[in-house]
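J.: Structure of the sequence below:
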Amino acid sequence: MTDTPDIDIDELVALRRDIHANPEIAFDEHRTSELVAAKLRAWDIETHAGIGGTGVVGVVHGASGRGRTIALRADMDALPMEEEGRPLHRSLRQGVFHGCGHDGHTAMLLGVARHFSRHRDFAGTVVLVFQPAEETGGGANAMLADGLETRFLYDEIYALHNAPHFAPGTFGVLDGAMLASCDEIVIGIDGVGGHGSAPEKTKDPVMAAAQLICALQTVVSRSIDPSATAVLSIGSVHAGSAPNVIPSHTALTGTLRAFDERIRAQAKARIRTICEGIATTSECAISVAFRNSSPATINHREQAQAAARVAGNVFGAENVLRDFAPLNGSEDFSEFLLRRPGAYALLGQGGVYCHHPEFDFNDDVLPLGVRFFVALAHARCAA
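T.: Next up, the predicted model:
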């Protein structure tokens, strides 16, 4: 058995940059999934494509007998945003960009696949999960609905995400909450439109929207325990097309984030109550829906501690961070952790933060991610 990965750095970097140059958004990752599946098959790895739409799963059975089955997951989708950086491998698709590093995550897991295709001298099974549509929060559930758990019967599952706010060569993992839940808030306000000179003849949805935006800020400031963490932000307002016309409809969208399911439920209930109140006072009809929702990403203690031990060997114990604030970002990897033990960890890479228009994955940390995943798979398959 070897914990030292067999890594072709040039091949890994070329794969990452090819994926970066050809980004695809949620459930449109056809080229990416075909590339992944083709590589797995070329390396003589059992390959299952089309899981959850564009998901791909590779399975490597160890040659040293029975052991545990460990799943490792990478996300593949890009963001619907324009790249403003100018790397030689910049996006070839207008308005689509790997601004969160999923190109690097996919390349790292391909590096792990390449290693295990050459070194099967271990007991157990490694399941390589290439997931679509993380950014929209639907990819994990799509793969689960397509039988990911029942078909591959993994005992534990792990994921690794780049962390620009950590220095390259560092690793972070927490016991318990790592990331917040996320609910997209979609609010529709229907009133009665009319001339701007005669507002008394209308039921003004713009005025209702203004009152609602202000009132919603009290969800966190006046309804949630100050010792708890919650964030509510309204990100878009759409209403009207002319300065002298009161429109009949206004639409708002926003995001709600929390680390505790009780707080999350309390905030959602309060949002609905406020919408009902503003509907009464404005005499408008107000609807509210929560979409693209993901629960908080909560690591299982045993698996988080195991990941930290392995990381200590790979990164050096002094470079393993175990005491930092959970992030308000969200991840649908949380759906996997609701069903199986596992952990979500961070790989330091430096640079600008995720979703910045000049973001680029740091290729120097690719081999570190491969080393960690290979060592983790060996440790947990044999546990």
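
J.: make it CA atoms for all contacts and neighbour counts henceforth
T.: OK.

J.: what residue is smack in the middle of this structure?
T.: Geometric centre of the chain, nearest residue: residue 331, 3.4 Å, by Cα atoms, centre = their mean.

J.: Is it located within a helix, as I assumed?
T.: No - looking at residue 331 with DSSP: H, G, I helix; E, B strand; the rest coil, it is coil, so not inside a helix.

J.: what's the distance between it and residue 165?
T.: Shown here: residue 331 relative to residue 165, a distance of 17 Å by Cα to Cα, to the nearest Å.

J.: For the residue nearest to the centre of the chain, give me its contacts.
T.: Taking Cα atoms under 8 Å, 6 or more residues apart in numbering, we find residue 331 in contact with 134, 135, 137, 179, 180, 181, 294, 296, 297.

J.: same deal with residue 305?
T.: Contacts of residue 305 by Cα under 8 Å, 6+ apart are residue 175.

J.: quick one: the strands in the stretch 201-350 of the chain?
T.: Remark: strands assigned in the stretch 201-350 of the chain by DSSP state E, counting those that start in this stretch are 230-239, 245-246, 249-258, 285-294, 297-299, 320-321, 342-348.

J.: who's in contact with the second one?
T.: With contact meaning Cα under 8 Å, 6+ apart, strand 245-246 is reached by 193, 194, 195, 196, 199, 202, 204, 206, 240.

J.: Go through the residues you listed and flag which are in helices.
T.: residue 206 (DSSP state H).

J.: Including neighbour count, could the contacts of strand 245-246 go into a markdown table?
T.: Putting the contacts of strand 245-246 into a markdown table (neighbours: other Cα atoms under 10 Å) gives the following:
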| residue | neighbour count |
| --- | --- |
| 193 | 19 |
| 194 | 18 |
| 195 | 14 |
| 196 | 16 |
| 199 | 14 |
| 202 | 18 |
| 204 | 25 |
| 206 | 24 |
| 240 | 15 |
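
J.: ok so, going back, I'd like to know which of the contacts of residue 331 is nearest to residue 230.
T.: Set against residue 230, the nearest of the contacts of residue 331 by Cα to Cα is residue 180 (8.6 Å).

J.: thinking again about what came up before, from the contacts of residue 331, pick the one nearest residue 277.
T.: Set against residue 277, the nearest of these by Cα to Cα is residue 181 (25.9 Å).

J.: Let's compare: structure for the following, please.
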Amino acid sequence: MQDLIQRLAEWQEELAAIRHDLHRHPEMGFEERRTAALVAGKLREWGIEVAEGLAGTGVVGTLKGRRPGQRAIALRADMDALPIQEETGLPYASASPGVMHACGHDGHTTMLLGAARHLAENPDFAGTVHFIFQPAEEGLGGGRRMVEEGLFRRFPVEAVFGLHNEPGLALGRFGIRPGPMLANVDTWSVTFRGTGGHGAVPHRATDPTQPMASFITALQGVIGRNIPARETAVLSVGHVAAGDARAPNVIPSEVRVSGTGRSFSPGVREIMGRRLRELAELLAAAHGCTAEVAYRHDYPALVNTAEGVALAAAAAGALASADAVDTDFPPITAGEDFAYMLQERPGAFMLVGNGVAEDGTFHHVHTPRYDFNDALIPIGAAYWVSLVQHALGTAETAGQGA
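T.: Got it, this is the predicted structure:
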């Protein structure tokens, strides 16, 4: 199916221009109005039925194949950007200060648009494809909101699939695994409170910076001593706030520390939250202070079904050699709200290589110098088309393995 990539590469200049336009005009979660309008306009231009406004700015395109069949699948791309100041110096760099497509969602949207156009021109499949363009993946739960607003009631499907670029993985290589592939995402915070006082006479104060300092050090003991070594888990501190820089001689009465937790199993997630709370409260009491603890479960772990992985791997393998598709890709402790869609319907989430420079370097996602690789556009679009062909190829064979 290399000819499929070549056919889609004929649109490279046009598709790259779409990607550059999206990159130059990034929009934060639930604010993707310009992006959504562009997506909806392109889909309609290609004769695809369009629904707008799901989860505010979400767009769903629906295309029926010319062959008879009742099966339906969904393909999902995300549209939102990040609050990062771009430092790429590219001619199409972000025109919005402090906002940047630093995760490649501009590329994800473009690849799915390319696939939608090809399938609209070549609807040689049985059943229905829904193209989901999701808002607010970056921490705001746009996927959850789409599900809650009836995504799969309005657009019934038997399976749903996602795709994400992976910097550091060679261009055109694919990675996937059955079971948990991306982590549970939790957010926690601890506020230590004491009386505070004058820094010259600390014995007259109860100093909340003491339990805070001990807590940050002890926190890693949860991972090293409470989590089984065979499990993967992370507890990281991301923010510490106390006092006023203009008054370094004042012991603050309140100190706040917050961070993130990552895990793959419900049991490990429970241990992390419980032990974090116990440590904070016990250390606070030991120093004559109090601790207010919040441990919030955000995104669930992303869990691929075995059948979904088999279908996705077959679709990717049809585009490349078998060794270019790693079906035992290591789990990643990043989160992804496509997990909410996989909680509702079976399917799989695939990674595709964004490439590596000749010297072996690359810029990872969520960094100011990252950029999506335009050479990936026809590859990713071809993967989506191949997936539809494997899932809905004909009335007789559609969905075998799904």
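
J.: sorry, back to before: gap between the residue nearest to the centre of structure 1 and residue 228 of structure 1?
T.: Distance from residue 331 of structure 1 to residue 228 of structure 1, by Cα to Cα: 20 Å.

J.: so where in structure 2 does stretch 296-310 of structure 1 end up aligned?
T.: Using TM-score structural alignment, the residues of structure 2 aligned to stretch 296-310 of structure 1 are 301-315.

J.: right, I mislabeled it, should have said stretch 158-172 of structure 1
T.: Using TM-score structural alignment, stretch 158-172 of structure 1 pairs with 161-175 in structure 2.

J.: List the buried residues for that stretch?
T.: Neighbour-count burial for stretch 161-175 of structure 2, counted by 16 or more other Cα atoms under 10 Å, picks out 161-169, 171-175.

J.: same thing with stretch 42-50 of structure 1?
T.: Those buried within stretch 42-50 of structure 1 under the rule 16+ other Cα under 10 Å are 45, 47, 49.

J.: Export those residues as TSV, with columns for secondary structure.
T.: As requested, these are exported to TSV (three-state DSSP):
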residue	secondary structure
45	coil
47	strand
49	strand
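
J.: closest to residue 22 of structure 1 among those residues?
T.: Nearest to residue 22 of structure 1 among those, with distances taken as Cα to Cα, is residue 49, at 19.3 Å.

J.: Return the residue of structure 2 aligned against that closest one.
T.: Mapped onto structure 2 by TM-score structural alignment, residue 49 of structure 1 lines up with residue 52.

J.: where does the closest residue in space to its match that isn't next to it in sequence fall, helix, sheet strand or coil?
T.: Closest residue to residue 52 of structure 2 apart from its sequence neighbours, by Cα to Cα, 6 or more residues apart in numbering: residue 59 at 4.7 Å. Recorded secondary structure, residue 59 of structure 2: strand (three-state DSSP).

J.: contacting residues for residue 59 of structure 2?
T.: 36, 39, 40, 50, 51, 52, 53, 132, 133, 134.

J.: To which residue of structure 1 is the first one aligned?
T.: For residue 36 of structure 2, the aligned position in structure 1 is residue 33, judged by TM-score structural alignment.

J.: What is the neighbour count of its match?
T.: Close neighbours of residue 33 of structure 1, defined as other Cα atoms under 10 Å, add up to 24.

J.: Surely it and residue 55 touch.
T.: Yes - under the criterion of Cα atoms under 8 Å, residue 33 of structure 1 makes contact with residue 55 at 6.6 Å.

J.: residues shared between the contacts of the two?
T.: With Cα under 8 Å, 6+ apart, residue 33 of structure 1 and residue 55 have common neighbours 49, 130.

J.: What mean distance separates the longest helix along structure 2 from the matching residues in structure 1?
T.: Looking across structure 2 with DSSP H, the single longest helix is helix 266-286. Superposing on structure 1 and averaging over aligned pairs (mean Cα distance after the TM-score superposition for structure 1), helix 266-286 of structure 2 comes out at 1.5 Å.

J.: ok, back up a step: could you save the contacts of residue 331 of structure 1 as TSV and add columns showing distance to residue 7 of structure 1 and neighbour count?
T.: What follows is the contacts of residue 331 of structure 1, written out as TSV (distance: Cα to Cα, whole Å; neighbours: other Cα atoms under 10 Å):
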residue	distance to residue 7 of structure 1	neighbour count
134	27	24
135	29	21
137	31	24
179	31	26
180	34	28
181	35	27
294	34	23
296	34	29
297	30	28
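
J.: Give the aligned range of stretch 261-276 of structure 2 in structure 1.
T.: Mapping stretch 261-276 of structure 2 onto structure 1 (TM-score structural alignment) gives residues 256-271.

J.: List of residues touching that stretch?
T.: So stretch 256-271 of structure 1 is contacted by 177, 179-185, 216, 219-220, 223-224, 228-233, 295-296, 328-330 (Cα under 8 Å, 6+ apart).

J.: and what of stretch 136-145 of structure 1?
T.: 26-27, 51-53, 55, 131-134, 292-294, 331-333, 335-336.

J.: Please list only the buried members of these.
T.: Those of the contacts of stretch 136-145 of structure 1 that meet the buried threshold are 26-27, 51-53, 55, 131-134, 293-294, 331-333, 335-336, by 16+ other Cα under 10 Å.

J.: quick revisit: got TSV for the contacts of strand 245-246 of structure 1, with distance to residue 104 of structure 1 too?
T.: Converted to TSV, those look like this (distance: Cα to Cα, whole Å):
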residue	distance to residue 104 of structure 1
193	50
194	52
195	54
196	52
199	54
202	53
204	48
206	43
240	42
